[in-house]
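Engineer: curious how this folds, go ahead:
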Amino acid sequence: MSANAPAPTRPGPGGPLHRLVGWWEARRSGPTLALAWVLTRLAVLGVLALFERFVVGDVFYYHRKIRALLDVGLEHTLNEYPTPVTWLLWLPYGATGGHRVGYLVAFIVFMLALDAAFTVALYRTSGRRHTGPADFWLAFVLLVGPLSYLRFDILPAVLAGGALLAARRRPWVTGALTGLGAAMKLWPALLIPAFLAHRPDRKAAGWAFVGVGFGLAALSLLAGGWSRLVSPLTWQSDRGLQIESVWATPVMLARAVRPSAWLVDISKYQAYEIFGPSVALWLTVATLATVAGLVVIVALYLRAFRNPAPTALAVGLVVLATVAVMTVTNKTLSPQYLLWLGGPMAALLLLARDGTAGQRDQLRRLAGFLLALALLTHLVYPLFYDGLLGRSGHPMVVVSTLVTAVRNLALVVFTVQVVRLAWRWLALADRDAVAG
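Structural biologist: Below you'll find the predicted structure:
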């Protein structure tokens, strides 16, 4: 070989995947983001049309309940959800004249519009640039799959993410979005203390939250009465141990060994629950875990309020930690609940541009972890769900239970990591403020 000949080119680290990422990074732009959104969403709809059409049942359940609304009245319609949800679910019904298939199409289009709006918000907040946070959101929804558009849980996810994006520039928007989220799904009300920790924004965010959240609560009281106002809380408290929840995992693993000792069946609460030995014990453990989770959340809030000026990243981590703790400690954990984590995570990745290189790396690792959780959740439901229900023979009961257990363990690990980082970064924010 000649001494003047060029040295052979070595493949870069990561091989083809590294080159693909490099190619994509070099071509980021508004049009490529729009194209990527269209292609990934067409892929989700393709999976729905070809392989997962059976997951549309909840949408037809909404349709059936809205159709009966005039006959039974608001006080007997969708009692498991806050009253404003009934108004929300009426929109696709009214737009399609009550047509059953039309309702399904309109519902999916509505959820796609929310998804697109959040993607645009990520693009605009980043200075009209196609950045990694938008790519994360594209991939996250793709991995969760068609379920993203066949439940309305993408709404609180987008509201929480949008509230975090607006927190420092338009705090009143943050308060309004959080209040709207609380009116639709209750749990976003837990996020407002985190946003109020930043003192300069406290008044605007607080009053907007009160105006929207309590305003919708007052309208709900006038429209449906007290029993309808509190029915989502009583519905939730009366539910049993859902088979996908973290606290059902020990019992489900035991069932995989001896299926005859436990019964898995759909309850009157529209969820598959497990019945049999030690279920009552684990329901008690779940209740204690929920209380412990609230203590952790309150401790994070107090730590945030102690800081003279907590950073946007620290507040964002408290928001993400609140959602994660609430999800893993509950006795119910439907697959679509994972969507709640995606919005705040995407917003955090965008806020990370103002953080240190180490903070950006840590958040990217969390985001990668969450993408893996999205894929595992898609495996749990709908791909392995028949196995989990015992409809595909005992071998699939074992496989599906193990996949669910791995997902739940990973979700607990993710939650612990987020809480640990939030606690540590709040301390860093405190020291930085004092030093300044």
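Engineer: all contacts plus neighbour counts: C-alpha atoms, from now on.
Structural biologist: Will do.
Engineer: show me where the stretch 301-436 of the chain has helices.
Structural biologist: 312-329, 339-351, 357-378, 385-388, 394-435 (DSSP state H, counting those that start in this stretch).
Engineer: could you dump those into CSV and include distance to Leu143 and mean neighbour count?
Structural biologist: What follows is these, written out as CSV (distance: least, Cα to Cα, whole Å; neighbours: other Cα atoms under 10 Å):
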stretch, distance to Leu143, mean neighbour count
helix 312-329, 19, 25
helix 339-351, 11, 25
helix 357-378, 5, 18
helix 385-388, 16, 21
helix 394-435, 14, 18
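Engineer: residues contacting Cys432?
Structural biologist: Rather than Cys, residue 432 is Asp. Not one residue lies near Asp432 by Cα atoms under 8 Å, 6 or more residues apart in numbering.
Engineer: tell me which of the helices of the stretch 301-436 of the chain lies nearest to Phe275.
Structural biologist: Phe275 lies closest, by Cα to Cα, to one member of these: helix 385-388, at 14.1 Å.
Engineer: counting contacts, what elements does that closest one pack onto?
Structural biologist: helix 394-435 (3 or more Cα pairs under 8 Å, 6 or more residues apart in numbering; DSSP states H and E).
Engineer: what's the closest non-adjacent residue to the residue nearest to the spatial centre of the chain?
Structural biologist: By Cα atoms, centre = their mean, the chain has its centre lying nearest to Trp340, at 1.4 Å. Leaving aside its chain neighbours, Trp340 sits nearest to Ala157 (4.3 Å; criterion: Cα to Cα, 6 or more residues apart in numbering).
Engineer: quick one: secondary structure of the one you found?
Structural biologist: Three-state call for Ala157 (DSSP: H, G, I helix; E, B strand; the rest coil): helix.
Engineer: how many other residues sit next to it?
Structural biologist: 26 (other Cα atoms under 10 Å).
Engineer: let's compare: structure for the following, please.
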Amino acid sequence: MCAMDTTAARRHLTCLLTTWGVTRLALLLFVFKVFVFPGPDVTTDVSVTYRGWYEVLGTGVFPASDVTWQYPPAAALALLSPGLLPFLDYASAFFVLAFLADLAVLTLLLNTALRPGRSARGPWLWVAGVPLLGPTVYSRYDVMVTAVAVAALVAGVRHPRVMGALTGLAVLMKVWPVLLLAGAVRRRAWTAAVVTAGALAALFALAAPGAFAFLTFQRDRGTEVESVGALALHVARRAGWPGEVLLRYGSLEFTGPHVEVVGDVALGLTAVAFGWLLLWRLTAGRFTARTLPEAAFTAVLLFTVTSRVISPQYLVWLIGLAAVCLCRRSGVMGLPAVLVLAASCVTVVEFPVRFADVVASSTLGVSLMFLRNGLLVAAALTAAVRLWRSTVRGRTPLASPGAAAHGGRTAHSASRVLR
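Structural biologist: Just a heads-up that it's a prediction; the model follows:
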């Protein structure tokens, strides 16, 4: 019986790795333009924009005069990394490194999922979800940030200082990983994150001028055409609203009457999301090992759907965090993860395949945005409800009885740590 189980496990692992290899080969063939993916060329961000920043960063300064530079200073590490492969041109080296980051995430997930009591759903979600986004995944540095974020969550409860240090690094690369700490119960994780982020920030500020110019550019950004708030403007545009879409701060944004109101509403909803997370954190009483990734996944979902910008690569973050959640059999994020997977399928259609329809607010473009954003909003609300029910005292956990008993022991240990 044991031999049969071992054989089945090997076959399952072989199937997973084969699927990963085939799908990633397809992505590489697209980014290297052996085959042409429908829609606009998504690789120009690497060959033109990233390459231009690489040249500037190589001189020891940040591109502070470029309004499209909207990233924290440690993003320079990702953009300079192709220099590690001098035998390749910049774009080719970047694609190879993105591929390796993808492989690193899979390795981390497999290492987690193959432990007793774990599930292979997490690795499978990553294997299946990433190619659904098309070549955009390997044409943005978000997959590299996701790799660091996944490593932080995998370190999790067992190694809080490691988690904190990795989170601090990731925050200085893309900001959103600060939400990984939403479910962290150990002070050591918070302390390590603050110390790491602070030390890196000080180092960049002293070493290179313009390290924090991105803050001004982020503040001035408007409502991007793919965001949830943009749906109101798409509908208004079809009804005769005189606004238009312009390229601003590196993305296509709405301009015209009342756009600022939509942006203000989005900021207000972000504040509401933060308030809910704070209320949850103060109310929750059952912190188990699975709470850490599930809280991070929920927090990033909430802040994604309330953001003024939802770029396609944001889905890479969500797939990575959802995959960590699904590595535990007792997890409650199955449905939100499936909704994110469905949203990824729609995302690749709206960008890059039919992005012209989105920009033009055509019937097809608006329908795609309603569907994709509707799936993300549903995922965020479902995740929030499930996180609340599984952690707040007085509620019945959604996990199995055996998992609940284990969770109770873990929660007791966590409470001792907090005290």
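Engineer: report the TM-score for the pair.
Structural biologist: Scored against TM-score structural alignment, normalised by the length of structure 2, the superposed chains reach a TM-score of 0.84; 386 aligned residues with a Cα RMSD of 2.7 Å.
Engineer: on that earlier part again, so which of the helices of the stretch 301-436 of structure 1 gets nearest Pro232 of structure 1?
Structural biologist: helix 312-329 (16.3 Å).
Engineer: what does that closest one correspond to over in structure 2?
Structural biologist: The alignment of helix 312-329 of structure 1 onto structure 2 (TM-score structural alignment) spans residues 289-306.
Engineer: so who does Thr363 of structure 2 touch?
Structural biologist: Here Thr363 of structure 2 is in contact with Asp357 (criterion: Cα under 8 Å, 6+ apart).
Engineer: counterpart of it in structure 1?
Structural biologist: Looks like Thr363 of structure 2 aligns to Val398 there (TM-score structural alignment).
Engineer: could you do Val157 of structure 2 as well?
Structural biologist: Match for Val157 of structure 2 (TM-score structural alignment): Arg168.
Engineer: from Ala204 of structure 1, how far out is its match?
Structural biologist: 11 Å (Cα to Cα, to the nearest Å).
Engineer: looking at structure 1, name the residue matched to Leu180 of structure 2.
Structural biologist: In structure 1, Leu180 of structure 2 lands on Leu191 (TM-score structural alignment).
Engineer: list the contacts for its match?
Structural biologist: Thr178, Val319, Thr322.
Engineer: apply 7 Å and report the result again.
Structural biologist: Val319 (Cα atoms under 7 Å, 6 or more residues apart in numbering).
Engineer: any idea how far Ala433 of structure 1 is from it?
Structural biologist: For Leu191 of structure 1 relative to Ala433 of structure 1 (Cα to Cα), the value is 23 Å.
Engineer: over to Leu150 of structure 1?
Structural biologist: Distance from Leu150 of structure 1 to Ala433 of structure 1, by Cα to Cα: 45 Å.
Engineer: ditto for Trp282 of structure 1
Structural biologist: Distance from Trp282 of structure 1 to Ala433 of structure 1, by Cα to Cα: 44 Å.
Engineer: once you drop chain neighbours, what's closest to the aligned partner of Leu376 of structure 1 in structure 2?
Structural biologist: Under the alignment (TM-score structural alignment), Leu376 of structure 1 maps onto Val346 of structure 2. Using Cα to Cα, 6+ apart and skipping residues adjacent in sequence, the residue nearest Val346 of structure 2 is Arg372, 5.7 Å away.
Engineer: hmm, that neighbour is touching Val348, no?
Structural biologist: No. With contacts counted by Cα atoms under 7 Å, Arg372 of structure 2 stays clear of Val348, the gap being 10.0 Å.
Engineer: need the counterpart of Leu203 of structure 2 in structure 1.
Structural biologist: So Leu203 of structure 2 corresponds to Leu219, using TM-score structural alignment.
Engineer: residues near that match, how many?
Structural biologist: Counted with other Cα under 10 Å, Leu219 of structure 1 comes out at 14.
Engineer: am I right that it is in a helix?
Structural biologist: Yes. Under three-state DSSP, Leu219 of structure 1 sits within a helix.
Engineer: need the residues that contact stretch 235-244 of structure 1.
Structural biologist: 80, 248, 269, 271-274, 283, 331-334, 404.
Engineer: now stretch 259-277 of structure 2
Structural biologist: Gly222, Thr223, Gly229, Leu302, Phe303, Thr306, Ser307, Arg308.
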